[in-house]
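**Student:** got a sequence here, can you build the structure:
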Amino acid sequence: MPGSANHKFVLGALVACAAALLCLGAAAAGSAPAESPASAVSLFPVVSDARLAGDAKQTRFIVDLDSKLQHRVFTLADPYRVVVDIPQVIFRLPAGAGTSGRGLVKAFRYGLVMPGGSRIVLELNGPAKIESTYVLDAANGQPPRLVIELAAVDRTAFVQSLDAESRPELRPAVGSVDAVASVTAAARPAVVTPLDSRPVVVLDPGHGGIDNGTQAASGEAEKTLVLDFALALRDRIEKAGKYRVVMTRTDDTFIPLGERVRIARAQSAALFVSIHADALPRGEGDAQGATIYTLSDRASDAEAERLAESENKADAIGGVNLTEEPTDVADILIDLAQRETKGFSNRFARILMTEMKSAARMHKHPLKSAGFKVLKAPDVPSVLLELGYVSNKGDLKQLVSENWRTRTVGSVAQAVDAFFAKRVVSVGAPD
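**Tutor:** Alright, predicted model coming up:
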């Protein structure tokens, strides 16, 4: 076996040298070769294997690399997780890697979180601490390895090992309006008031990075389809010059749901539009057309509830902290603020439906509501637009069509105009 492996390695090296000589020859002839996907891939380290060893008291997670790299490891609670952040890599793991666990680890997942950064998330069976983490040099024919050693602990010890901002028990006991205000202010990013006084429209392409969203049978990923649509919509709205557009993401980056909401609030957004595409699970029939969702504690129907539950799991995919829930007092304040905001959100949803009917196929029940976390900014009118179903051939054909995108982008931009025109009139009208 070692001889066979060495033989393959030598052959691979010879092929690589031959390819390099061909490239040099082309460059000398005055024509630089176009960069191929394979050459781009080689710019990043490769993770070739990941496995678990040990038992329910002590478990070791081992990652095979082709070069040493820096890493950051931390734990999160509720659910118990270990998060491993590393520079961007290419994952070439065996099929099914991470779907089953061992010892303290239930399963693990991995992927690109942002340009330049990858992440591995270990789902734990219970509380555990990181005893040690290190990278081994290549030796005795074995590749460099990242090793993380875990040990079982009780919840108290686990919580004490967390960063202060991640500790569930360290959430402030809010007992007054002033305390709520101070906590909220501390949580928000610092914002410099812009000189630009135009209304701010935040466009939120769903998913991204490690979170692909839904995926068509032919391979098209929701995260890519909605980003293309959002970028085209941004360009269309900005062209009119009436509004300032802020994007929650402009590339294949994972953004936690809470951060999307914080971006809208930090920018004092006048409107937040989250853009998605849906898919029905196989065997559950067919559906088609665009749907517009607003926030509601009670879903308008079973399909809306299913979709909200699915979308709200995005943070779990990224391994972010899901423990920051508002206290009772904060709930009351948020509810008061949301009453007015809900009216504006519903108004924009109705306007958007009217405008889109002329450009896009709509769902048979185009207006729905459910408890989407991404719509929960209490002071920003927000809707979630499902452009269509990637599980429906007709919808998918439109979603990848530039002509359809141009028409539909135009109708959404018109809805934005109509919404702000009516809002200005309503604000200026006497009581």
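
**Student:** CA atoms for contacts and neighbours, from now on please.
**Tutor:** OK.

**Student:** list the buried ones in the helix ranked longest in the chain?
**Tutor:** The helix spanning the most residues in the chain, taking DSSP state H as the definition, is helix 328-356. Residues of helix 328-356 classed as buried by neighbour count (16 or more other C-alpha atoms under 10 Å): 329-330, 334, 338, 341-342, 344-346, 348-349, 351-353, 355-356.

**Student:** show me which of these is closest to residue 225.
**Tutor:** The closest of the buried residues of helix 328-356 to residue 225 turns out to be residue 356 (C-alpha to C-alpha; 17.8 Å).

**Student:** one more, so I can put them side by side:
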Amino acid sequence: MSGRTNHFVLLGAIFACAAALLCGSAIGATAADPDSTGSVSAGNFPLASDVRLAGDDKQTRFIVDLDQKFPVRAFTLADPYRVVLDLPQINFRLPAGAGATGRGLVKAFRYGLVMPGGSRIVLDLTGPAKIAKSYVLDAANGQPPRLVVELESVDSETFTQSLAAESRPKLRPAVGVVEASVVLPVPPTDAAEADPRPVVVIDPGHGGIDNGTQAAGNGIVEKNLVLDFALALRERIRAAGKYRVVMTRTDDTFIPLAERVNIARANAASLFVSIHADSLPRSEGDAQGATIYTLSDRASDAEAERLAEAENKADAIGGVNLTEEPTDVADILIDLAQRETRTFSNRFARQLMGEMKTATRLHKHPLKSAGFKVLKAPDVPSVLLELGYVSNKGDLKHLISDSWRAKTVASVA
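**Tutor:** Okay, here's the model as predicted:
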């Protein structure tokens, strides 16, 4: 314990130096602002019941059938070209497969909850386009209220000029974020001072607009599988009474990657465990078993590199990349601070592997490393646990099994 205490004291000094070196170059970081549990109160939210596209590659209309009117904020983004629609929290009951294919200027689209009280639709465009009109029609002539977005093709220069600052979303600051290129150590919360037990943060991957991986043909998605596992793990750890557990989300909410890290740091976590379920394209063969990942600048193999690259794109799936990269100077200092944290992370990963091999099938190479953004808290030992592959029939059978979940949760706890 004294080693860990000295580690945190050293971290404080390192980040104080970083702040001094970077003085005057501060930039504000913004993100969606769910509470640390990601909870959403129950309520009768507006309903989206159907969606369709009309038009061609010059003019395209996007239409959503609703059960009531509400305000909509629409704006465009580049790299890649997208249209983002920010809405109040709504229930999406759209036909199966909605958004997988497009028409005209819209290549595909996705939708879901991005924060308590807020939903989002993201249209992936085939090229630069402008929002000619966006509005919600009243119910009329037997038709329900409808959200309509009219798009027109433009050249790239015109598109760039339309990206005015005022068109960008105004989201609230994330928990624990400071307006600087370096996030300084966060003081313990009142809850932490009242409860001296070590904090374990459990992070169910994906959520809301981000489904994660999906099993072929049956609609089973990663975000639901890992949430069920994480909630069961929370209850198992709580029952033992040794640790205080904080969840990054407890429902179907989109949480940006940086926000997940900030939740761990704001709660002075002793451990951060991110729960996921992988999938392999058919062209890459088959794989099975659980894998435990730790942070590394260089991926341990090509599969680890592929997975990290896919997971690190989660924020872009939400429509807006809300992460900030540190400057070169800060990066060096953070790397120094991470060395001891990585030692703790690797030690935990090995112990977790030893426990899990008695309860479930492990990957042929169960310990791997890669540059996952969600593992980059410099002062919180962190691992990413892939429970298995939804693309493998045997693993998928386990992932949806209550008995397998109970046995595996016990080993992880």
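
**Student:** picking that back up, out of the buried residues of helix 328-356 of the first structure, who's nearest residue 226 of the first structure?
**Tutor:** Distances from residue 226 of the first structure to the buried residues of helix 328-356 of the first structure, taken by C-alpha to C-alpha, are shortest for residue 356, at 16.2 Å.

**Student:** what about the residue nearest to that closest one when sequence neighbours are not counted, how many neighbours?
**Tutor:** Of all residues not flanking residue 356 of the first structure in the chain, residue 411 sits nearest, at 5.3 Å (C-alpha to C-alpha, 6 or more residues apart in numbering). Neighbour count of residue 411 of the first structure, defined by other C-alpha atoms under 10 Å: 22.

**Student:** one step back: distance from the longest helix of the first structure to the second structure after superposition?
**Tutor:** In the superposition with the second structure, the average deviation recorded for helix 328-356 of the first structure is 1.5 Å (mean C-alpha distance after the TM-score superposition for the first structure).

**Student:** remind me what the helix or strand just after that helix packs against, helices and strands.
**Tutor:** Moving toward the C-terminus from helix 328-356 of the first structure, the next helix or strand (DSSP states H and E) is strand 362-370. Here strand 362-370 of the first structure touches strand 290-295, helix 302-312, helix 328-356, going by 3 or more C-alpha pairs under 8 Å, 6 or more residues apart in numbering; DSSP states H and E.

**Student:** could you rerun that using 7 Å?
**Tutor:** Counting contacts by 3 or more C-alpha pairs under 7 Å, 6 or more residues apart in numbering; DSSP states H and E, strand 362-370 of the first structure is packed against strand 290-295, helix 302-312.

**Student:** how far away is residue 166 of the second structure from residue 75 of the second structure?
**Tutor:** 10 Å (C-alpha to C-alpha, to the nearest Å).

**Student:** same question, residue 301 of the second structure
**Tutor:** Taking C-alpha to C-alpha, one finds residue 301 of the second structure at 39 Å from residue 75 of the second structure.

**Student:** of those two, who's got more company?
**Tutor:** residue 75 (20 against 11).

**Student:** what does whichever strand or helix holds that one contact?
**Tutor:** Using DSSP H and E, residue 75 of the second structure sits within strand 73-77. Strand 73-77 of the second structure has contacts (C-alpha atoms under 7 Å, 6 or more residues apart in numbering) with 82-87, 163, 167-168.

**Student:** format these as CSV; extra columns: distance to residue 115 of the second structure, neighbour count and secondary structure.
**Tutor:** Compiled in CSV, the contacts of strand 73-77 of the second structure are given as follows (distance: C-alpha to C-alpha, whole Å; neighbours: other C-alpha atoms under 10 Å; DSSP: H, G, I helix; E, B strand; the rest coil):
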residue, distance to residue 115 of the second structure, neighbour count, secondary structure
82, 20, 25, strand
83, 18, 25, strand
84, 15, 23, strand
85, 14, 20, strand
86, 11, 20, strand
87, 11, 19, strand
163, 24, 15, coil
167, 20, 13, helix
168, 17, 15, coil
